[in-house]
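Asks: take this sequence and fold it.
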Amino acid sequence: MSPLDDPAVTPLRVAVLGAGTVGTEVLRLLEQQRDDLAHRVGARLQVIGISVRDRTKDRGDHVDPALLTEDPHALVREADLVVELMGGIEPARTLLLEAMAGGASVVTANKALLAQDGAELYEAADAAGVDLHFEAAVAGAIPLVRPIRESLAGDRIQRVLGIVNGTTNYILDAMTRTGAEFDEALASAQRLGYAEADPTADVEGLDAAAKASILASLAFHTRVGLQDVHCEGITSITADDIAAARRLGSVIKLLSIVERIDDEDLGERISARVYPAMIPATHPLASVSEAYNAVFVQADAAGSLMFYGQGAGGSPTASAVLGDLVSVARQRVHGGKGPGESNYASLPIAPIDELRNGFYVALTVDDQPGVLAAVAGILSSHGISIATIHQEPIGASPEAGGVAGRDVRARIGIVTHTAAESAMSTALDDLSTTAAVVAIDSVLRVEGE
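Replies: Have a look, this model is predicted:
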């Protein structure tokens, strides 16, 4: 008998915490697809309450005002399944711990909470014998968490590299297409709704770093917290950097990279990092435009896999939330439990200084004989070899101390071969104190070669 008609099948009670853009879309899909979802789960999903901060706010036709509550603690105690879409650390953390202690399985899109307190949440879920699912926490609608956690559970993942923040990708794409400076591109992203009024978490790389910590934890069976992720944002990227990348046949993208490192002396370690980098225009990630996300997973047996799609937005994120909700609901109906935390490997985290990368370095120098040789000499003294070098004059005005009609400064763009991060850091210190070097304008890693 169909679960729609069988009175013996008890509906599953669903509590929804948060009714913003994503929460409202989840509620719309639950209503619109209620019969299909009941068939897929084996029982009806009954929303018993929606936790909000302000019950008087109009939330549209798909949010029943009678279900709104400002007491989320009472709500989670009555639920079989809790969907957390509030964001932030508290009260979300406390509510999820209460829900799991009371026997409710949890679906969350809260990457910041998982990056900070994922270990505690996993332990709580394991102790209570319930599920904790979070597909929507990384890359929106793109199925990424489940493939890494389940589909590739029999493989050995070596590297995960990708674009996991739509806001920064939109900004960098706009700068590339239009030649705009960062502030102009950010303002455009805010007008179009791609960036928040306070974009700090996005443009400083914090959002991407939280996702990198989740991906590293899953891929390498090791607890990786936000504090373990090296993080740099895109606020220092200029139109000159974009132009330099184009001249070199490259583009600039904010990349999240987690990888396994095998070292003869130090053994096996892992790295998790987020930073803007130049990648060749021929690389598949170079063509990822606007607010889209794309992620490469490299595994021993499966080889290279690419996941691409919308990484944010109400409907895409709600799709991932509903997928998780169906999974945990099925397990509730048919018995069993989904995968929990796997942290058996406990691999050490390699600090950024111990890694090796190619670099792009832009310098403003006095345009005089011997400068290039001096710069090359400093790099060479730290074991850094130059792959390419480009110089162009900068005209100086008399007001700036220059001579009219005479170039007195130049901009040098250098691409290095692979070098140690620590060596580059020391070389930059030496360059900054070199008399002929007026300024170190930009330092970017080069990836994807």
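Asks: okay, CA-based contacts and neighbour counts for the rest of this
Replies: Will do.
Asks: mind giving me the packing neighbours of the helix or strand hosting residue 269?
Replies: Per DSSP states H and E, residue 269 falls inside strand 267-280. Secondary-structure packing of strand 267-280 (3 or more C-alpha pairs under 8 Å, 6 or more residues apart in numbering; DSSP states H and E): helix 206-220, strand 230-231, strand 250-263, strand 437-446.
Asks: show the subsequent helix or strand relative to the shortest one.
Replies: Read in the C-terminal direction, the helix or strand following strand 230-231 is helix 239-247, with elements assigned using DSSP H and E.
Asks: right, and the helix or strand after the strand holding residue 269?
Replies: Next along the chain after strand 267-280, taking DSSP H and E as the criterion, comes strand 292-299.
Asks: which residues touch that following strand?
Replies: 139, 155-166, 169-170, 285, 288, 303-312 (C-alpha atoms under 8 Å, 6 or more residues apart in numbering).
Asks: how far does it sit from the chain's center?
Replies: 11 Å (C-alpha atoms, centre = their mean, to the nearest Å).
Asks: angle of it against helix 206-220?
Replies: 20 degrees (axes from the mean of the first three to the mean of the last three C-alpha atoms, to 10 degrees).
Asks: buried residues, strand 292-299. List them.
Replies: The neighbour-count check on strand 292-299 (16 or more other C-alpha atoms under 10 Å) flags 292-299 as buried.
Asks: this one as well, want them side by side:
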Amino acid sequence: MSTRIGIGLLGLGTVGAGVASILQTPEGRHPLIADLDLVRIAVRDRNRTRPIALDESILTTSPEAVVDDPAVDVVVEVMGGIEPARTLIMRAIAAGKSVVTANKSVIARHGEEIAAAAAAAGVYVLIEAAVGGGIPIIEPLKQSLGSNRIQRVSGIINGTTNYILSRMAEEGADYNAVLRDAQDLGYAEADPAADVEGLDAADKIAILSGLAFGGPIDRNGIYTAGISTLQSRDVDYATQLGYGVKLLAVAESMEPDPSHPTSLPLAVSVQPTLVPNDHPLAGVNGVNNAILVEGDPIGRVMFYGPGAGSGPTASAVVADILNIAGIRQLKPADGNLDPLLAASSWRACHLANKEQTSQRNYVRFKTENAPGVIGRIGSCFGDHNVSIQSIVQLEASDAGAEIVVITHVVGNGQMSAALKAIHAIEGVLSLDAHLGCL
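Replies: The predicted structure follows:
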């Protein structure tokens, strides 16, 4: 015999409305959805026109009233922001209620605290919708890929920037013009900083790092560079050289550091990166997301799909609700959590110093159009043990020349020292671009 499960919804914006729509139309969906009752919804304005029909009696402007309602068994937080979302999540946990959230900002910064509170209270906090929209990645990392030694997680995990970069590559369009189009289409916010400066992607890779490698990291320590200063000519040059440019989030395990023998060092970054045309992530365009997981013994596995929007994100939220509902149907709540669904840490991790990490690089210099400049740049890289894959002059005029260099894998400390020395070379006018390269 089934047991009805009361759902309390915090927020009725794009994602919240999508969740409510699914819960109110269970026909043709998983049979457990019919056992979910949407009993209370917190909104900012009760009089606002809504895209779906709702019983007005379940609306309230008090999110605390939703959390405290005895008819609510599972609290769904889709309001966004750090506060009051974090406080409301902790309040729900203290009341013995499981939580489903799409809030990457809260989980990236307070996930350890929230997970510990949930474990102590014997409830779940599930976060599938916090990364990748409708792409299932959180539970696969916790469950399906749990037997692997994960070595690297990399991905395109922000749809706004991927749309902008795709348009720049396909049309040769200017960044600012495409950003305005993205705002008009609703892909970018009026204030796009969280997306275009890489902050959204950094939140997400912080969460994926903790799940993939078994321990939380300092979100604020992640090296983050966005696309707001990216010039269309670098996208064009990348195309000529056989690459696409993506805002790539990467988390990779490193060799143990003798100074932290009990903690796993991780190289975690977000930055515009040249991706070879034959790489699995190269064909991910538009607002789509993709996450590539590399491990032993599985090799490479890629998760691809729509990374944002009402439908995809709401789909992930309701999937988490169904996970909780399924456990409740199988056994009464007894404080014993399913270890595959519950969040857990099994090792200490820390962020490696940026200067100690390594990568390939794309750099573009503005130089005088004079003999010997390319040779001097190449020699300076060699003096600093930076191995060059290619060095080409792509434009030249009386006003100067543009020199593009792609390096082999090199330590970021070495690369910084080399660039500083090159800046002092006669005939080198400026360093105009420095991107990562796969």
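Asks: any idea what the TM-score is?
Replies: In this superposition the chains share a TM-score of 0.94, using TM-score structural alignment, normalised by the length of structure 2; 427 aligned residues with a C-alpha RMSD of 1.7 Å.
Asks: got the buried residues for stretch 248-263 of structure 1?
Replies: Buried, per 16+ other C-alpha under 10 Å, within stretch 248-263 of structure 1: 248, 250-261.
Asks: report the contact partners of the equivalent of residue 132 of structure 1 over in structure 2.
Replies: Mapped onto structure 2 by TM-score structural alignment, residue 132 of structure 1 lines up with residue 125. By C-alpha under 8 Å, 6+ apart, the contact set of residue 125 of structure 2 is 98-101, 114-115, 118, 342-343.
Asks: pull out the buried members of the residues you listed.
Replies: By 16+ other C-alpha under 10 Å, the contacts of residue 125 of structure 2 give 98-101, 114-115, 118, 342-343 as buried.
Asks: contacts only, for the residue nearest the centre of structure 1.
Replies: The centroid of structure 1 falls nearest to residue 208 when counting by C-alpha atoms, centre = their mean (2.6 Å). By C-alpha under 8 Å, 6+ apart, the residues touching residue 208 of structure 1 are 164-165, 202, 256, 274.
Asks: what do you get for residue 218 of structure 2?
Replies: Counted by C-alpha under 8 Å, 6+ apart, residue 218 of structure 2 has contacts 109, 206, 350-351.
Asks: for residue 226 of structure 1, same thing?
Replies: 115-116, 209-210, 213.
Asks: among these, which two are most distant?
Replies: Taking C-alpha to C-alpha, the two most distant members of the contacts of residue 226 of structure 1 are 116 and 209; they sit 11.1 Å apart.
Asks: and the two? which has more neighbours close in?
Replies: Between residue 116 of structure 1 and residue 209, residue 209 has the larger neighbour count (other C-alpha atoms under 10 Å), namely 34 against 18.
Asks: quick check: closest non-adjacent residue to the aligned partner of that one in structure 2.
Replies: Taking TM-score structural alignment, residue 209 of structure 1 has residue 202 as its aligned residue in structure 2. Closest residue to residue 202 of structure 2 apart from its sequence neighbours, by C-alpha to C-alpha, 6 or more residues apart in numbering: residue 270 at 6.2 Å.
Asks: from residue 80 of structure 2, how far out is the aligned partner of residue 111 of structure 1 in structure 2?
Replies: Applying TM-score structural alignment, one finds that residue 111 of structure 1 aligns to residue 104 in structure 2. Using C-alpha to C-alpha, to the nearest Å, we find residue 104 of structure 2 at a distance of 8 Å from residue 80 of structure 2.
Asks: and these two? Which one has more around it.
Replies: More neighbours surround residue 104 than the other of residue 104 of structure 2 and residue 80, with 26 against 18 (other C-alpha under 10 Å).
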